[in-house]
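In: pasted the sequence and its predicted model underneath.
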Amino acid sequence: MSLSRLIARIIMVPIGLFLAIMAASIFLGFALNSMAPSPGMYHDPAAENMFAIFSGFVLVFPLGHFAFYPAILGLIIAEIFSWRSIWIYLAYGLVLSFFITHSPNEPVDAMAIAIDIRAMAAGLIGGFVYWLIAGRGAGIVKRSLDNKPKSL
């Protein structure tokens, strides 16, 4: 096992998780901003985009707070079993975002369904960003032990 590969995984997993939560939050900020009653609320597209980005940065804290431990658990399992498929990370982001934003006691109406769909789309974005940064090389420590050259 190479120490440099181990250090790279230890660095890349938290960076990938942070950027995945950040991307999902910014996407959710834009998605929730599109649900505003009047689309031209500010009469300035630049101001609306800045508001959506700012609200995305504000959403990072609660979403990151609730998503951190379940995400770490899933990422540790993915590292142990060397799961590198994009579909695993997309599915995990989808399921994780649904359980974070969906309340079992909320009424089933059009607004709740719209928010849940936008949150699940944000989970797909987060899963993709994590896979792009750190998921493609999952299990590299285990792989380096398996690919060790055999002596003659």
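Out: Sure thing, it's come through. Numbering: from 1, shown residues only.

In: please make it C-alpha for all contacts and neighbour counts, starting now.
Out: Fine.

In: three-state assignment of Glu48?
Out: Recorded secondary structure, Glu48: helix (DSSP: H, G, I helix; E, B strand; the rest coil).

In: name the nearest residue to it, ignoring sequence neighbours.
Out: Nearest residue to Glu48, sequence neighbours excluded (C-alpha to C-alpha, 6 or more residues apart in numbering): Tyr42, at 6.5 Å.

In: here comes the other one, which I'd like you to weigh against the first:
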Amino acid sequence: MVDGGKLLFQLVKSTVGFIAAVLSCGLFLAWGFFQDAGTAQDPVAFAAMIGTGLVTASVLGGFAMIPGLIVIAVAELLSWRGVVYHVGAAGLIALGVWTLDPDAAATAIRPGTTIALAAGFLAGFVYWVIAGRTSGSWRVTSD
């Protein structure tokens, strides 16, 4: 059985969670890139960091959309609510996006791989906080 209202609410939470996860990932990467620029003292550098984070988030969202939807659908259908699943899956998606470069296969581990993984882990945690904790809650169980 399916509770239609709960399903609709979970779909909204999943959408908002994915957007927030991608935004947090993009802002995390931009913050690391601009960290040496002294963004705390320079408002222009801070604005550039935010703008770069938003553009990065939109690009990452495009690359991670299909794998993210698959991971979210599996979690919803199987009611997997664990933080380890969501953080790990997002980390694997980030690693996959990071290794899309054809030259990446030539080297064992590219510089920046740990940062890409950390950004993915952060995105997975943000998604879990917003929507992952209630995965599959729209299913009605008969006792």
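Out: Yep, that arrived. In this text, all values refer to a predicted model and were calculated from it rather than measured experimentally.

In: mind checking the TM-score on these two?
Out: Once superposed, chain against chain, the TM-score is 0.86 (TM-score structural alignment, normalised by the length of the second structure); 140 aligned residues with a C-alpha RMSD of 2.3 Å.

In: so the residue nearest to Glu48 of the first structure makes contact with Met50?
Out: No: Tyr42 of the first structure is beyond contact range of Met50, at 11.1 Å (criterion: C-alpha atoms under 8 Å).

In: the second structure: helices as residue ranges?
Out: For the second structure, the helices defined by DSSP state H cover 4-34, 43-78, 83-98, 113-130.

In: buried residues in the shortest one?
Out: Judged by neighbour count (16 or more other C-alpha atoms under 10 Å), helix 83-98 of the second structure contains these buried residues: 83, 85-98.

In: other SSEs contacting that helix?
Out: helix 43-78, helix 113-130 (3 or more C-alpha pairs under 8 Å, 6 or more residues apart in numbering; DSSP states H and E).

In: can you put these in JSON lines and add mean neighbour count and distance to Leu29 of the second structure?
Out: Formatted as JSON lines, those follow (neighbours: other C-alpha atoms under 10 Å; distance: least, C-alpha to C-alpha, whole Å):
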{"stretch": "helix 43-78", "mean neighbour count": "16", "distance to Leu29 of the second structure": "7"}
{"stretch": "helix 113-130", "mean neighbour count": "22", "distance to Leu29 of the second structure": "7"}
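
In: and the ones you listed as JSON lines, adding distance to Leu8 of the second structure?
Out: Formatted as JSON lines, those follow (distance: least, C-alpha to C-alpha, whole Å):
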{"stretch": "helix 43-78", "distance to Leu8 of the second structure": "13"}
{"stretch": "helix 113-130", "distance to Leu8 of the second structure": "15"}
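
In: now the equivalent of Ile21 of the first structure over in the second structure: how far from Val59 of the second structure?
Out: Using TM-score structural alignment, the equivalent of Ile21 of the first structure in the second structure is Val22. Distance of Val22 of the second structure to Val59 of the second structure, computed by C-alpha to C-alpha, to the nearest Å: 9 Å.

In: same thing with Val44 of the second structure?
Out: For Val44 of the second structure, the distance to Val59 of the second structure - C-alpha to C-alpha - is 23 Å.

In: on that earlier part again, got a list of what the match of Ile21 of the first structure touches?
Out: Applying C-alpha atoms under 8 Å, 6 or more residues apart in numbering to Val22 of the second structure gives the contacts 57-58, 60-61, 123.

In: could you work out the most separated pair of those?
Out: For those, the farthest-apart pair by C-alpha to C-alpha is Ser58 and Ala123; their separation is 13.6 Å.

In: follow-up on the earlier one: tally up the residues packed near the residue nearest to Glu48 of the first structure, please.
Out: By other C-alpha atoms under 10 Å, 11 other residues sit near Tyr42 of the first structure.
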